[in-house]
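# My questions concern the predicted model and sequence given below.
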Amino acid sequence: MSLGEAGGRRHDSILNDPRVRSRAIQILLLILVAVFLYDIAANTAKNLASRNIASGWDFLSRSAGFDVVFSLVPFTSDSNYGRALLVGFLNTILVSALGIVFATVIGFLIGVMRLSRNWLASRAAALYIEFVRNVPLLLQIFIWYKLVLKPLPEARNAIKFGEIGALSNKGLTLPAPIFAEGAWMAPLGLLVAVIASVLIHGWAKKRQTETGQRFPSGLTALALLLLLPPVFFALAGWPVTFDYPVMGSFSFRGGATLVPEFIALLLALSIYTAAFIAEAVRAGIQAISHGQTEASRALGLRPGPTMRLVIIPQAMRVIIPPMTSQYLNLIKNSSLAVAIGYPDLVATGGTTLNQTGQAVEIVLVWMAVYLTISLLTSGFMNWFNTRVRLVER
């Protein structure tokens, strides 16, 4: 064999090595992406310079000069743009978190109803799913806002719920809690209740595996969550008072008001997403072998405990992946709040962009916030999915 033939074979073997080809393609792809990003950055800098737009984050400390209709933290027109973005971020987190909770509860109820043997319940659930899924979310937001909440009576003629609150076209007005020193005892009680519930659940599961005896860990956890925070709060001397709303000349004074924009967005997001979650629940339940139901009946379990203890736990491995996607869709769909004036991150960021011209910085904030929230949500749901999946022996 000549030296040239040996070198040629080594050359051919290198080109045919899948690891070498894979690394070469990845390096080439990274180079192309880097060149693409550099071209975008250079083009953006050139366009900003041609329009005399200064880049940077100094604008965050400047006075915003606009108000918002709803804020979880104190905000006035004298607050800076950074504070405005914080208000939008907190409002986005609030409506997304509550929307996920409500959509999950409604979705599970509708999904189970869809498979009910009761003809009326099953058809009502099917009608809900088909109607809600096929009406655009933006249209549903407008329906709740323009046709349901805005036509409500004015504050003077509000629908009152005794001393608890009142509902008008200004929103839902409720007493506002005012916390004094020692109010941290309530969250401490909640934390203790959560830790105790987790420990009791683990102990009850181990006890049932070893002895076959069940312990009502669910009811115990519920009792702890309901009783421990008030007990800790009582030990602190009930450090809370309430600011009750009082009717003024044109609207209520005092209290806390959930504005119609927030209520309409929350209802639309929850009801719309629940329809998709209901279908995921139905598919997960139907994925379980009918033999599981027959075995439960043979053991004397009633339909309710069978669904709760046998079917749903096994169906969760099918339900969680599509439900995670719906959670992410709900978070991103919350940006439609700008259509009705709810000051979420997109709305406050858009106003900031219009006044400062800092388009690149605002878009980066939007991208970073939504990407972070989505990754955290996806990561938590993936972790939860690993906890409930079936472990084969």
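Happy to help now that I have it. Numbers count the residues shown, from 1 in each chain.

# rest of the way, CA atoms for contacts and neighbours
Will do.

# Would you map the strands across the stretch 151-300 of the chain?
Under the criterion DSSP state E, counting those that start in this stretch, the stretch 151-300 of the chain carries strands at the ranges 159-160, 166-168, 171-174, 176-179, 240-243, 246-247, 252-253, 256-258.

# okay if I get the ones you listed as TSV plus mean neighbour count?
TSV is the format used below for those (neighbours: other Cα atoms under 10 Å):
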stretch	mean neighbour count
strand 159-160	15
strand 166-168	22
strand 171-174	22
strand 176-179	13
strand 240-243	13
strand 246-247	13
strand 252-253	17
strand 256-258	18
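
# Reformat the ones you listed as a markdown table; add distance to L267.
Converted to a markdown table, these look like this (distance: least, Cα to Cα, whole Å):
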| stretch | distance to L267 |
| --- | --- |
| strand 159-160 | 19 |
| strand 166-168 | 15 |
| strand 171-174 | 13 |
| strand 176-179 | 22 |
| strand 240-243 | 26 |
| strand 246-247 | 27 |
| strand 252-253 | 24 |
| strand 256-258 | 13 |
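
# how about these, which one is nearest I93?
Nearest to I93 among the strands of the stretch 151-300 of the chain is strand 256-258; the distance by Cα to Cα comes to 15.4 Å.

# related to what we said a few turns ago, tell me which of the strands of the stretch 151-300 of the chain lies nearest to G88.
strand 256-258 (15.4 Å).

# circling back: out of the strands of the stretch 151-300 of the chain, which comes closest to A49?
It's strand 256-258; of these, that one is closest to A49 (Cα to Cα) at 43.5 Å.

# List the buried residues for whichever strand or helix holds Q355?
Assigned by DSSP states H and E, Q355 falls within helix 345-356. Neighbour counts over helix 345-356 (16 or more other Cα atoms under 10 Å) mark L345, V346, A347, T348, G349, G350, T351, T352, L353, T356 as buried.

# hold the first one in mind and look at this next one:
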Amino acid sequence: MAAAVPPSAVTPWWRDRRWIPWIVQGTVALAVLVVVAFLLGNLVRNLTAAGLLLSWRWLGNPAGFDISETLLPYDASLPYWRALLAGLANTLRVVLAGLVGATVLGTLVGTASFSSNGLLRRLARVYVELIRNIPLLLQLVFWYFVVFLALPNGPDALQLPGVVLARSGLYLGWFTDPLHLTWAGPHLEGGQWHAPLRLTVEFGALLTGLVVYTGAFIAEVVRGGVASVPQGQWEAARSLGFMPLQTLRRIVLPQALRVIVPGLNSQYISLAKNSSLAVACGYSDLYSVAETTLNQSGRAVEVMLILLGAYLVLDLLISALMNGLNQLVQLRER
């Protein structure tokens, strides 16, 4: 028969390892709640004293300012919420285009690091090291003021089949009647270029800067993923008569995706947040429109909450999609 445990041998609850984690977490959570409550209370008192208690009615007031370019119909007589929505559409436009462009560029540069051509490998390495060590803001200023605003206009613009690049924008040809394949290309009229599709230099500079900058980081992610595939896979493909590009596309990259996708998630989120630097190029994104709204309405807290919520939702959406993709590409054990 087991001996009874003497009362003096019972561990007190404050020394019980089963309770200590809960006690620590509860104490920390209580401290955080107290700090948050204090900050919110202080904010409400200050806003009340200044006559700026939180309100959203001002969103229905006329904005009174124009937006240089937008995908949505907008004019200065429309309310603030329409201006913010137009800015959000511009942000989504550059983010989606940037994700595609940066992925393509990063994949090409990352795989070029394994090329048998020594010059190509060195060029890829120089590009990655150079771009990653220059601040994005400086690169955006360079692309906008040094490159795009220095382009010629009129007849001297850079002309390619179906494409014209001028100081006034990028002009692209398009099918005006897809059913009958009616093509309309850029044409010069009255000294000004006209085309079915036109991209402004502000959008072009921002998109180029984001693609070039993020592409350098994605190239390193792709290079690390390709390097994680065992060398035996390359040798086996070579013995079967596969060309290097076929080996990459059909054997190596599918296996490397399980390493590449988690890294892409971080870079995609960074690109979405970096798009807020559009003000350096004069592009009317969500941040730029929100800044103008803040200056006119004086509603600093509400505008900041809108900005925080918009970028948070955008980043969480990107993260959710990439996490779903990551689950699809992971190897499953039988």
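Sure, I can see it. Quick caveat: nothing in here was measured; it's all calculated off a predicted structure.

# how much does the helix holding Q355 of structure 1 stray from structure 2?
For helix 345-356 of structure 1, the mean deviation from structure 2 after alignment is 0.5 Å (mean Cα distance after the TM-score superposition for structure 1).

# what range in structure 2 does that helix sit on?
Using TM-score structural alignment, helix 345-356 of structure 1 lines up with residues 286-297 of structure 2.

# Which parts of the stretch 101-250 of structure 2 are helices?
For the stretch 101-250 of structure 2, applying DSSP state H, counting those that start in this stretch gives helices covering 118-132, 136-141, 201-227, 231-239, 244-247.

# Can you lay out these as CSV showing mean neighbour count and distance to L59 of structure 2?
Shown next, in CSV, are the helices of the stretch 101-250 of structure 2 (neighbours: other Cα atoms under 10 Å; distance: least, Cα to Cα, whole Å):
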stretch, mean neighbour count, distance to L59 of structure 2
helix 118-132, 15, 40
helix 136-141, 18, 31
helix 201-227, 24, 27
helix 231-239, 13, 59
helix 244-247, 14, 54
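
# Show me the one of those that comes nearest A272 of structure 2.
helix 201-227 (9.3 Å).

# list the helices and strands the closest one packs on?
Secondary-structure packing of helix 201-227 of structure 2 (3 or more Cα pairs under 8 Å, 6 or more residues apart in numbering; DSSP states H and E): helix 80-112, helix 118-132, helix 136-141, strand 169-172, helix 253-274.

# same for the shortest one, what does it pack against?
Counting contacts by 3+ Cα pairs under 8 Å, 6+ apart, strand 169-172 of structure 2 packs against strand 163-166, strand 197-199, helix 201-227.

# Do I have it right that L78 of structure 2 meets L59?
No: between L78 of structure 2 and L59 there is no contact under Cα atoms under 8 Å: 10.1 Å.

# which residues touch the closest residue to A97 of structure 2 other than its chain neighbours?
With sequence-adjacent residues excluded and distances taken as Cα to Cα, 6 or more residues apart in numbering, A97 of structure 2 is closest to L207, at 7.4 Å. When contacts are counted by Cα atoms under 8 Å, 6 or more residues apart in numbering, L207 of structure 2 touches V94, A97, G98.

# returning to that earlier point: packing partners of the helix holding Q355 of structure 1?
Counting contacts by 3+ Cα pairs under 8 Å, 6+ apart, helix 345-356 of structure 1 is packed against helix 81-114, helix 359-388.

# mean shift between the longest one and structure 2?
Translated: helix 81-114 of structure 1. Mean for helix 81-114 of structure 1 is 0.7 Å (mean Cα distance after the TM-score superposition for structure 1).

# likewise the shortest one?
In the superposition with structure 2, the aligned residues lie an average of 0.9 Å away from helix 359-388 of structure 1, counting by mean Cα distance after the TM-score superposition for structure 1.

# Would you mind listing the buried residues in that helix?
A359, E361, I362, V365, W366, Y370, S374, T377, S378, M381, N385.

# returning to that earlier point: now for the helices and strands packed on helix 201-227 of structure 2, which one comes closest to V32 of structure 2?
Between V32 of structure 2 and those, the shortest gap by Cα to Cα is with helix 253-274, which sits at 26.9 Å.

# For the closest one, give me every contacting residue.
With contacts defined as Cα under 8 Å, 6+ apart, helix 253-274 of structure 2 is touched by 95, 98-99, 210, 214, 217-218, 221-222, 224-226, 228-229, 311, 314-315, 318-319, 322-323, 325-326, 329-331.

# What lines up with N385 of structure 1 in structure 2?
Using TM-score structural alignment, N385 of structure 1 pairs with N326 in structure 2.

# The nearest residue to that match once chain neighbours are set aside and T103 of structure 2: what is the separation?
Distances taken as Cα to Cα, 6+ apart put V261 closest to N326 of structure 2, at 5.9 Å, once the chain neighbours are dropped. From V261 of structure 2 across to T103 of structure 2, the span is 11 Å (Cα to Cα, to the nearest Å).

# right, and G98 of structure 2 touches V211 too?
Yes: with contact defined as Cα under 8 Å, G98 of structure 2 reaches V211; the gap is 5.5 Å.

# Pull out the buried positions in stretch 271-285 of structure 2.
By 16+ other Cα under 10 Å, the buried positions in stretch 271-285 of structure 2 come out as 271-273, 275-285.

# could the helices and strands packed on helix 345-356 of structure 1 go into CSV alongside distance to G162 of structure 1?
Shown next, in CSV, are these (distance: least, Cα to Cα, whole Å):
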stretch, distance to G162 of structure 1
helix 81-114, 25
helix 359-388, 39
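
# For A298 of structure 1, which of those is the nearest?
Using Cα to Cα, the nearest of those to A298 of structure 1 is helix 81-114, at 21.9 Å.

# Give me the angle between that closest one and helix 312-333.
Here helix 81-114 of structure 1 runs at an angle of 140 degrees relative to helix 312-333 (axes from the mean of the first three to the mean of the last three Cα atoms, to 10 degrees).

# counting contacts, what elements does helix 81-114 of structure 1 pack onto?
Where contact means 3+ Cα pairs under 8 Å, 6+ apart, helix 81-114 of structure 1 is packed against helix 119-133, helix 260-286, helix 312-333, helix 345-356.
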